[in-house]
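[1] Okay, structure incoming, though there's no sequence with it:
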């Protein structure tokens, strides 16, 4: 027995291009006797709740959401959660209850996003039902993307229109560290497969910044609004979002200025080190490099990428010689062919993307420039944590 009156509450999706509400997600609530609203989420994660009661509750909530969608602007979409476990119970060719509900309420399926939750269910049956949703005109989203490795298979099988980043993973990634790299890689994968990204659980300005950095088309979270019974006006968040977006752009511009200043400093460093390298002078004759505290190491390669000299590394204020990489070939690294393509003839300084060094576990950038008539390459690794 489920106590309380089931109803749908709506949490908006903010379009990052306009700041306007583009749609809403229907979230299930129960109205208790004291008029308090509580989430139905715990019921769906409680194994003792009968499956038949959960299916009935889910359809009641969806029915309420569809009935009230006519009160929302016509250009909004509605996101409805669909459990793969229940889809697996449908017989082949059986009319789909969700599509029947759309017809009953005269809802254009093109306004609907069916959000596939969880990792269970029969994959083949799920793909068949998803195709029927898509043929009707609805779009498909995968919820909690990144929460489990098997979702990669699901993306390939279902070819969704939208990926919603797993909230816990997203919030951890916004704080930095390895999960940040993972989420950015997931976002890049989504872009390559033609998916839009939704960042849910955006509760702080830092999380919004990270969502924008990942290329999120929509954002959703308490920074803007919790789920509520009624609908906001479409332009409710336009002004506050514009202010947040402008601050984000200013911060990115400042980041770009820091990178430009770093390039200028790297050019100065190259001018100091190249004469020393050409002279094949000993370490004791290194120029003074205290002005470059982010310098980790430097070394030389030939134009084919083979390391010719030991690494010179700064540790605890002193220079150390590491010969273990002499003879290694680095031509497979992305920055090297960028150097060949852009820097060999013009001797331009090329800067790599940020990466995590496998040996030191530090975030690094590598700068490279040809010298000695293009026969040698000076490579400089710098600490990118501050960037």
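    Nice, thanks for sending it over. It should be emphasised that the depicted structure is a prediction, and the values quoted were computed from it without experimental measurement. Numbering: from 1, shown residues only.
[2] drop to CA atoms for contacts and neighbour counts, all remaining ones
    Will do.
[3] contacts for the helix or strand residue 197 falls within?
    Take DSSP states H and E as the rule and residue 197 turns out to sit in strand 196-200. Residues from elsewhere that reach strand 196-200 (Cα atoms under 8 Å, 6 or more residues apart in numbering): 161-167, 170, 187, 190, 211, 215-221.
[4] Start from the N-terminal end of the stretch 101-250 of the chain and give the helices.
    123-136, 151-158, 167-174, 178-192, 205-213, 238-278 (DSSP state H, counting those that start in this stretch).
[5] adding another structure so you can compare the two:
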């Protein structure tokens, strides 16, 4: 059940989900006209930006939420922000960030596009069972369906000894209706075994591959074959890191289902004073 505490009622357009307030009773949620909903926790000021994902026809079909953190007014990389959370706080901090993204999306974005949320790898191994249950209560409180949420997992950060545990976590998420995306595929090596094990609904091809393909004829020839293989695994293919018009065309020619990158749309705040939609 949702609650909206009395001291927030005049500042927030949506209720703060109860599980989040239980984890962070001293967190301060505010509304910034330019940056949307923000939250102060662990001495950090946290905000959300969103980068559009386009289909082959150029329509925005999803947005990826990204964390923007500051400490004493200075920008802090997301991984450093997570490092501010003690090990016993990490799961709750990850959930706080995803809740912040969801609040901004539910408040300022219209339509039925999907929301991509990154999941910290430690969440998959620290939580023993019932993955997605707590966040599901948060979604319920905002009348959101898990089918509109895609959880991004960086498989390269998962040690071999934890693969079975992560597979069980993914199966739990999938059973609750969440989409599962493998992020940064091919950033170091293309681990096809992991794809067969995790059975993602989406694979995001790393920016390094498309950047190298722009200047390498062999890679340009190989890219369509990679996309075809991923399609045979019944995964939707998103090529990320599109920085030039040439890279965009290469991704489309290779048969990618969707594309993402600064050339197409930069990450933006969804504040009340921000104009939404594709650039």
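    Everything's here; your move. What you are looking at is a predicted structure, and each value in this text was computed from that prediction instead of being measured.
[6] related to what we said a few turns ago, go through the helices of the stretch 101-250 of the first structure and name the closest to residue 295 of the first structure.
    Taking Cα to Cα, helix 238-278 is the member of the helices of the stretch 101-250 of the first structure nearest to residue 295 of the first structure, at 9.5 Å.
[7] In the second structure, what range does the helix or strand just after the closest one match?
    Sequence order places strand 295-302 as the next helix or strand after helix 238-278 of the first structure, per DSSP H and E. Aligned by TM-score structural alignment, strand 295-302 of the first structure corresponds to no residues of the second structure.
[8] Tell me if I'm right that residue 164 of the first structure and residue 145 touch.
    Yes. Using Cα atoms under 8 Å, residue 164 of the first structure makes contact with residue 145 at a distance of 5.6 Å.
[9] Neighbour count for those two, which is higher?
    residue 145 (28 against 25; other Cα atoms under 10 Å).
[10] close enough to count as contact, that one and residue 163?
    Yes. Between residue 145 of the first structure and residue 163 there is a contact at 6.2 Å, judged by Cα under 8 Å.
[11] picking that back up, same list, the helices of the stretch 101-250 of the first structure, but as TSV with mean neighbour count and distance to residue 60 of the first structure please.
    Below are the helices of the stretch 101-250 of the first structure laid out as TSV (neighbours: other Cα atoms under 10 Å; distance: least, Cα to Cα, whole Å):
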stretch	mean neighbour count	distance to residue 60 of the first structure
helix 123-136	17	20
helix 151-158	15	27
helix 167-174	20	26
helix 178-192	16	33
helix 205-213	20	33
helix 238-278	15	33
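[12] Would you mind saying which of those helices lies nearest residue 52 of the first structure?
    Short answer: helix 123-136, nearest of the helices of the stretch 101-250 of the first structure by Cα to Cα, at 19.4 Å.
[13] so what's the aligned partner of residue 202 of the second structure in the first structure up against?
    Matched across to the first structure, residue 202 of the second structure falls on residue 162, judged by TM-score structural alignment. By Cα under 8 Å, 6+ apart, the contact list for residue 162 of the first structure reads 139, 140, 141, 142, 195, 196, 197, 198.
[14] Try it again at 7 Å.
    Residue 162 of the first structure makes contacts with 140, 141, 142, 195, 196, 197, as judged by Cα atoms under 7 Å, 6 or more residues apart in numbering.
[15] What of residue 153 of the second structure?
    Here residue 153 of the second structure is in contact with 118, 119, 121, 181, 182, 183 (Cα under 7 Å, 6+ apart).
[16] so can I have TSV of the residues you listed showing distance to residue 133 of the second structure and neighbour count?
    As requested, the contacts of residue 153 of the second structure are exported to TSV (distance: Cα to Cα, whole Å; neighbours: other Cα atoms under 10 Å):
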residue	distance to residue 133 of the second structure	neighbour count
118	17	19
119	14	18
121	17	18
181	19	27
182	21	23
183	22	21
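[17] Now intersect those residues with the strands, please.
    118, 181, 182, 183 (DSSP state E).
[18] so what's the aligned residue in the first structure for the last one up against?
    For residue 183 of the second structure, the aligned position in the first structure is occupied by residue 143, per TM-score structural alignment. Contacts here follow Cα under 7 Å, 6+ apart; on that basis residue 143 of the first structure touches 115, 116, 117, 163, 164, 165, 166.
[19] mind running it again at 10 Å?
    Contact analysis of residue 143 of the first structure by Cα atoms under 10 Å, 6 or more residues apart in numbering lists 81-82, 114-119, 151, 162-167, 198, 200.
[20] Quick check: residue 198 of the second structure touching residue 191?
    No. In this structure residue 198 of the second structure lies outside contact range of residue 191 using Cα atoms under 10 Å: 11.1 Å.
[21] Are there residues contacting both of those two? Which ones?
    The contact lists of residue 198 of the second structure and residue 191 share residue 155, where a contact means Cα under 10 Å, 6+ apart.
[22] Could I get the contacts of residue 162 of the first structure in CSV, plus columns for distance to residue 239 of the first structure?
    Output for these, formatted as CSV (distance: Cα to Cα, whole Å):
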residue, distance to residue 239 of the first structure
140, 30
141, 28
142, 30
195, 27
196, 24
197, 22
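[23] Among those residues, which one lies nearest to residue 257 of the first structure?
    For those, the nearest to residue 257 of the first structure is residue 197 (28.2 Å; Cα to Cα).
[24] The second structure: which residue goes with that closest one?
    Checking TM-score structural alignment: residue 197 of the first structure goes with residue 237.
[25] How much space separates its match from residue 226 of the second structure?
    In this view, residue 237 of the second structure and residue 226 of the second structure are 10 Å apart by Cα to Cα, to the nearest Å.
[26] and for these two, which residues touch both?
    205, 255, 256.
[27] Filter those down to the ones in strands?
    residue 205.
[28] For the shared contacts of residue 237 and residue 226 of the second structure, which single residue is the most surrounded?
    Result: residue 205 is most packed of these (other Cα under 10 Å), 27 neighbours.
[29] Pretty sure that residue sits against residue 256.
    Yes. With contact defined as Cα under 10 Å, residue 205 of the second structure reaches residue 256; the gap is 9.4 Å.
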